[in-house]
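1. Below are the sequence and a predicted model for it; my questions follow.
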Amino acid sequence: MSTNINNNGLPNIDDLQLLANELFKALPNEFPKEISLSPDKSEHPRAAKLAETILHTGSSDSLNQVPLAVPSNVQPAQHSFSGFGVSPSVIDYGNTGASVLYPNAGAGFDPQSENYSKGIHDNQNLNLNNPQTGFYDINLNNGTPQLNEESIFSSIALNNQYLPFQTESSSFEIELQTALASVDTQFRKRVDFPFNGNETAAAYYFLEQNPFAFDRRSSNIIVGNSFDTKEIPLFKATHFDAALVKKDFPILNETVNGKPLVWFDNAATTQKPKSVIDRIAYFYEHENSNIHRAAHELAARASDAYEAAREKVKTFLNANSVNEIVFVRGATEGINLVASTWGEHNLSSGDEIIVSNLEHHANIVPWKRLADKKGLKLRVIPVDDDGQILLDEYAKLLNSKTRLVAFTQVSNALGTVTPAKKIVEMAHAAGAKVLIDGAQSVSHMKVDVQHLNPDWLVFSGHKLFGPTGIGALYGKENLLNEMEPYQSGGNMIQDVTFEEIKYHKAPNRFEAGTGNIADAIGLGAAIDYVSKLGIEAIGQYEHFLLEYATRLLKEIPGVRLIGTAKDKASVLSFNLQGYSNDQVGQALNREGVAVRTGHHCAQPILRRMGVETTVRPSLAFYNTTEDVDTFIKTLWELKKVKF
């Protein structure tokens, strides 16, 4: 709304009062719904200052934005790419990675800077209007002027939790924040977290949610046929609001059978944030070309973006060099690549390969086929009744004939986290090479190949919130260069004559033909997203959610949990007495809850646990306690019907 200016240069008091009343109607019930700004009224003497502040920042929509002192040389761009730290609903200052609410989101990531080489864990700012957290992508920078940090960044101090329209020097807003801090607003409950016994979670009082608020509420736990409120022990973790993060994933707005989708099939595949979707679309709209061998502009753009994605994978895994990162279709192809190249040329009759009882078929079948073909012996590390690796039994398997140990870091069927570093050390002590299947681990925990020291590690992009049909094989550079090519064709050769062929070194020697360029770039965007949130924060939140769901699931009579290792990632496998697994899956689907039923391509471990199939809900950071409650309530309803 506009206001009239009176003779002394101040806004008209009636207009201010009208605007202030509109604001106070939206405030919690503790505040009056109508006030007067006339001099003889004193209900809220500071409200005039509040209204004046809002007027100076624009319309009432300014409640969702932060006024910025934008340099005169920065012009808003005509396009907006949500997913690169820029919300379509707010002003776009070019491809700087900045947003109006948090203009330093993505800023400062010069590829030559120290921050860029360290990764992106240090910058946790989010855009609350569109909280996609992909960080600044150097391939989208077309020379846009940089924002003036002194004039813009000083208006936001996330660590001090300023109000959306507050500046550091405004005593009125500071006083208002202090007043609101003592009130339980209608937007969210305030919860005390036991960091040092007296700190309180920050709140964004005029916004729906706080992006760093950890979902740690007491839960309604069903006991018998009624709800009984029990206190869930507080879990010390980084603030993390999954409900806010969920807004980044368009598919999670879907309904199934008229119910909101609850995606509990993350071990099979994860959903994709809009930043990944937009990045792939941007490639096809602006960069689409084959890579490496053309002199034109689009080839340069595509090549730069593709190799930048390789750099992101290298940083994500903490590899020594980009030459240690080979793009493949996924973890399965990565394992087959090693089996078909190193295995074919280095293993001979009588040699032994060790795998664990926890393995996915993708880490069993290639080695079994190779063993059958070459006369090798396949040996298996046993697990206990909880699904934990028995290291003492593993030690007994190692001998001078052991040439390779291939094992999973996290079981896809049970969620067991294996003692990966110890397994690697023991194998190397015996003179064996090691391959780690990281398909289920990279989305839940920090995977550092220099720390773990495997010879190879594989993972799939679609389990890391990236596209399908893309993944990566990490291999030590010298070892990769010693391996024979996996496939032959263009892109992997230095020179070809009818007499002699010279191959590139890694990684090109393993990337024959036209690769999955767009999805490799999409994988880079997914890594941006995960790294922006922080893999440690993700892991802590998911651990809390797993404990929450496990406790509730164990309350249900007739539930048998399959896999109860002390160290687990976010997988819950179970059977429900009186029902087939398909019946349970169908009942959950009617409530919009997506789970996996079956053998999960891990038949040996399920048979070890005495079952053929399980129901497998698997969790990710965009799942919430409310999602878990829906899942648990459905299982209780099944029990009521049956018994």
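-> On my side now, so go ahead.
2. drop to CA atoms for contacts and neighbour counts, all remaining ones
-> OK.
3. Pull up the gap between the residue positioned nearest the centre of the chain and residue 228, please.
-> Most central in the chain under Cα atoms, centre = their mean is residue 530, positioned 3.9 Å from the mean C-alpha point. Noted for residue 530: a distance of 36 Å to residue 228, by Cα to Cα, to the nearest Å.
4. try this one next to it:
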Amino acid sequence: MYDVNEIRGDFPILSREVNGKPLVYLDNGASAQKPKVVIDAISRAYGEEYANVHRGLHYLSNLATEKYEGTRGIIAKFLGVKDEDEIVMNTGTTMGINTVAYGWAMPRMQAGDEIILSVMEHHANIVPWHFLRERQGVVIKWVDVDSTGYLDPQAVIDAITPNTKLIAITHLSNVLGTVVDVKTIVDAAHDKGVAVLVDGSQAAVHMPVNVDALGCDFYAITGHKLYGPSASGAIFMKKERMAEMEPFIGGGDMIREVHKDEITWNDPPMKFEAGTPGIVQQIGLGVALEYMMSLGMENIAAHEKKLRDYARTRLDGLNWLQVQGTTPDKAAIFSFTLDGAGHAHDISTILDKKGVAVRAGHHCAGPLMDHLGVTATCRASFGLYNTEEEVDVLVDALELAHDLFA
């Protein structure tokens, strides 16, 4: 049984008040809160078990290494990846995508070569490709969404030309909640010899993901959205892609031998993990993923689907609220503007007075804001611990904001 009230008891911060009101935390799309098991694991790792990993032979180093490397296997299990050596641990999706941009794309792409992006992409999946556009003349091709926020996979496939080398696509939009049919895109792209990178930062939070079944070449996740620590995360990279890649950052752990006139690289995944890693952060991420799997990703998805449907019904009743993204199977993410409000920041400030935490701004999705014709939106993004009662609090706070702006 999925008992959301019992689950809420696992998250200490959810019992606090903000501005004299019970906290209603609806900023999960930016960062999720942390369960006590994660907080305790971090405290224990620093207070009782800390040492550097891989190079020590003493007890604490061996223990830290065992727990750190154990996270690699947990991530592989969470993502449905059979070979944990295809998991490169890092600080999150931004680092993962940059690793691919510098290590795989930059050495093999020339002026005129193409990268296909959707207009929904987060800046983390845009800016690294602009580096290649500016420095090497790579062409970025954009695929739009329709008026509901739906991305037609065929539109992405139709954008492929003989010059296309990579498709970099989100699995789930952080603004619209749109779920993208990446499997169809991957299959067609591979038939044409095109690699596919998937930004899984949001999708991995809200639904079961099986990367091996998707067949993509790269799949990136971020720990702080997955109820884990900030500065934790990973990217899946197919072994054949790893073999084509150069290291992105040089330093300890990613080398086998260093001499005055010669360097040899370590085997993947260590080849792409330079320097002392975020040991405690990754240990915390492993505990967070085990916590999610103990609840069941199918159960989390079902709970959030109910929240989505309830929130959609309540928000649709506000005829002065414009929700961006209305695909039927979207995630429980609602970005909106409000008639009469000067700016999304004004709305969020009023909601905050009622204890409701939402995100306001462009959500690191500038091209999408341009496509929608807005400068900013408010975003209420739901997680595994949110409730229908919190939806009601959100609606009450929005009605107050409307009354103030009317």
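-> Happy to help now that I have it. Keep in mind that this is a model prediction, so the values were computed, not measured.
5. And the helices in the stretch 151-300 of the second structure, which stretches?
-> 153-158, 182-191, 203-206, 211-214, 239-243, 279-295, 297-316 (DSSP state H, counting those that start in this stretch).
6. so where is the strand of greatest length in the first structure in the second structure?
-> Looking across the first structure with DSSP state E, the single longest strand is strand 402-408. Mapping strand 402-408 of the first structure onto the second structure (TM-score structural alignment) gives residues 164-170.
7. Check the alignment and tell me where residue 248 of the second structure lands in the first structure.
-> Per TM-score structural alignment, residue 248 of the second structure is aligned with residue 486.
8. right, I mislabeled it, should have said residue 43 of the second structure
-> Taking TM-score structural alignment, residue 43 of the second structure has residue 281 as its aligned residue in the first structure.
9. And for residue 296 of the second structure?
-> Under the alignment (TM-score structural alignment), residue 296 of the second structure pairs with residue 534 of the first structure.
10. okay, now its match: neighbour count?
-> Residue 534 of the first structure has 19 neighbours, counted by other Cα atoms under 10 Å.
11. cool, the one 4 residues further on as well?
-> Residue 538 of the first structure has 24 neighbouring residues, counting by other Cα under 10 Å.
12. returning to what we had before: tabulate the helices of the stretch 151-300 of the second structure in JSON lines, adding columns for distance to residue 8 of the second structure.
-> Formatted as JSON lines, the helices of the stretch 151-300 of the second structure follow (distance: least, Cα to Cα, whole Å):
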{"stretch": "helix 153-158", "distance to residue 8 of the second structure": "37"}
{"stretch": "helix 182-191", "distance to residue 8 of the second structure": "32"}
{"stretch": "helix 203-206", "distance to residue 8 of the second structure": "17"}
{"stretch": "helix 211-214", "distance to residue 8 of the second structure": "29"}
{"stretch": "helix 239-243", "distance to residue 8 of the second structure": "39"}
{"stretch": "helix 279-295", "distance to residue 8 of the second structure": "12"}
{"stretch": "helix 297-316", "distance to residue 8 of the second structure": "13"}
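13. between those, which one is nearest to residue 61 of the second structure?
-> Of all the helices of the stretch 151-300 of the second structure, helix 279-295 sits nearest to residue 61 of the second structure, with 10.9 Å by Cα to Cα.
14. Can you tell me which helices and strands that closest one packs against?
-> Here helix 279-295 of the second structure touches helix 36-47, helix 59-79, going by 3 or more Cα pairs under 8 Å, 6 or more residues apart in numbering; DSSP states H and E.
15. circling back to that earlier point, and the residue nearest to the centre of the first structure, how far from residue 524 of the first structure?
-> With distances taken as Cα to Cα, residue 530 of the first structure is found 10 Å from residue 524 of the first structure.
16. same deal with residue 497 of the first structure?
-> For residue 497 of the first structure relative to residue 524 of the first structure (Cα to Cα), the value is 36 Å.
17. quick one, which of the two is more surrounded?
-> Counted by other Cα under 10 Å, residue 497 of the first structure and residue 524 do not tie: residue 524 has more neighbours, with 28 against 7.
18. roughly how far apart are that one and residue 118 of the first structure?
-> 16 Å.
19. and if you look at residue 385 of the first structure?
-> To residue 118 of the first structure, residue 385 of the first structure is 41 Å away according to Cα to Cα.
20. residues in contact with the counterpart of residue 126 of the second structure in the first structure?
-> Aligning on TM-score structural alignment places residue 126 of the second structure opposite residue 364 in the first structure. Shown in contact with residue 364 of the first structure (Cα atoms under 8 Å, 6 or more residues apart in numbering): residue 355.
21. Please report how far residue 364 of the first structure lies from residue 502 of the first structure.
-> From residue 364 of the first structure across to residue 502 of the first structure, the span is 33 Å (Cα to Cα).
22. just residue 629 of the first structure next, same as before
-> On the measure of Cα to Cα, residue 629 of the first structure and residue 502 of the first structure end up 60 Å apart.
23. and the closest residue in space to residue 98 of the second structure that isn't next to it in sequence, how many neighbours?
-> Spatially, and ignoring its direct neighbours in sequence, residue 98 of the second structure is nearest to residue 128 (5.9 Å; Cα to Cα, 6 or more residues apart in numbering). By other Cα under 10 Å, 18 other residues sit near residue 128 of the second structure.
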